[in-house]
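Engineer: Sequence and predicted structure, then a few things I'm wondering about:
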Amino acid sequence: MLLMAVDGGKTKTSCMMFDEQGRILAFSASGPTGLLLPLETIKYNLWIALESCISAASVHFEDIVLIVFGLSDLDTMKDRVIAESLINSLPLPPSVKVLVEHDMITAYYAVTHGEPGETRKGVNEK
């Protein structure tokens, strides 16, 4: 089971591939994917990041179970509709599950590992 995570930002886009134990298998980067850019630019940079990561790991898209896209600029429902439409237009196999989130959500989970995000020492232990 292979998973991919895409961090699409205003300055660059990063992509990582993981196995089910969380081991990093590949990393790639491409240009920015902020929603204020032309849609074709965003689509191109997302695809380059994904394709480069797949190539670096020497696997196929059919081997991927889930791709999580953490994107900047998902501030309104209209933004989300645009982003999801754009991602759904990528030539991904139908077997690949796709999840689209605001990059602040993916950043939160990356830092907290899904645990409570309390920053005061000792509070979580109470």
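Structural biologist: It's in.
Engineer: okay, CA-based contacts and neighbour counts for the rest of this
Structural biologist: OK.
Engineer: Give the buried residues for the longest helix seen in the chain.
Structural biologist: If you go by DSSP state H, the chain has its longest helix at helix 39-57. Buried residues in helix 39-57, counted by 16 or more other Cα atoms under 10 Å: 42-50, 52-54.
Engineer: what's it packed up against?
Structural biologist: strand 2-8, strand 13-19, strand 24-30, helix 77-88 (3 or more Cα pairs under 8 Å, 6 or more residues apart in numbering; DSSP states H and E).
Engineer: Got another one to weigh against that:
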Amino acid sequence: MNRLRELRKSKGLTIEELSKELKSRGVNVSSSAIQKYEQNKRNPKIETLERLADYFRVSVDYLRGIDPYKVYVYYSSYGNRTFLVIAKSKKQANKILSNELRFDPYYKLSDFEFTTYPVDEAMIEEL
């Protein structure tokens, strides 16, 4: 979880400050737990990983060091409409699309095909 350390430092936070910030958002993670995550001595629960990823606005896979990219672009076509969604996960992309389509009964999310294109920060800025 060295990316956790990188992300924390990029925000200029100490371990204690990150713990307090997370607790203020309803995520009960002690500073000692964060330190163990950063030292790879302990793995966070998936719920904690998701909340950390949300806080830093990155994907869980990026946070875990599996993926070199922070977000994904989901490209979906349905009927005569095309959607390009920038999201951290397919779940988040579905949520964005469902908000877009909730007033249009013609479209069903189950009908969408998703193609994932990994992007880095420079590419996001261009979008």
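Structural biologist: Thanks, I have the structure now. Bear in mind the structure is a predicted one, so any value in this text is a computation, not a measurement.
Engineer: Quick check: TM-score for this pair?
Structural biologist: Scored against TM-score structural alignment, normalised by the length of structure 1, the superposed chains reach a TM-score of 0.25; 54 aligned residues with a Cα RMSD of 4.8 Å.
Engineer: rewinding a little: now tabulate the helices and strands packed on helix 39-57 of structure 1 in CSV and tack on mean neighbour count and distance to residue 101 of structure 1.
Structural biologist: Below are the helices and strands packed on helix 39-57 of structure 1 laid out as CSV (neighbours: other Cα atoms under 10 Å; distance: least, Cα to Cα, whole Å):
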stretch, mean neighbour count, distance to residue 101 of structure 1
strand 2-8, 23, 10
strand 13-19, 21, 14
strand 24-30, 18, 19
helix 77-88, 15, 8
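Engineer: Please identify the helix or strand for residue 111 of structure 1.
Structural biologist: In this structure, residue 111 of structure 1 sits in helix 103-112 according to DSSP states H and E.
Engineer: now the angle from that helix to strand 2-8?
Structural biologist: 120 degrees (axes from the mean of the first three to the mean of the last three Cα atoms, to 10 degrees).
Engineer: quick one: buried residues of the helix or strand where residue 18 of structure 2 lies?
Structural biologist: Using DSSP H and E, residue 18 of structure 2 falls within helix 15-24. Neighbour counts over helix 15-24 of structure 2 (16+ other Cα under 10 Å) mark 15, 18-22 as buried.
Engineer: which parts of the helix or strand hosting residue 69 of structure 1 are buried?
Structural biologist: Using DSSP H and E, residue 69 of structure 1 maps to strand 64-71. Neighbour counts over strand 64-71 of structure 1 (16+ other Cα under 10 Å) mark 64, 66-71 as buried.
Engineer: From residue 15 of structure 1, how far out is residue 68 of structure 1?
Structural biologist: In this view, residue 68 of structure 1 and residue 15 of structure 1 are 10 Å apart by Cα to Cα, to the nearest Å.
Engineer: Can you pull the residues that touch both of those two?
Structural biologist: 4-6 (Cα atoms under 8 Å, 6 or more residues apart in numbering).
Engineer: Closest one to residue 111 of structure 1 out of those residues, please.
Structural biologist: Nearest to residue 111 of structure 1 among these, counting by Cα to Cα, is residue 5 at 14.4 Å.
Engineer: nearest spatial neighbour of the closest one, skipping sequence neighbours?
Structural biologist: residue 68 (4.8 Å; Cα to Cα, 6 or more residues apart in numbering).
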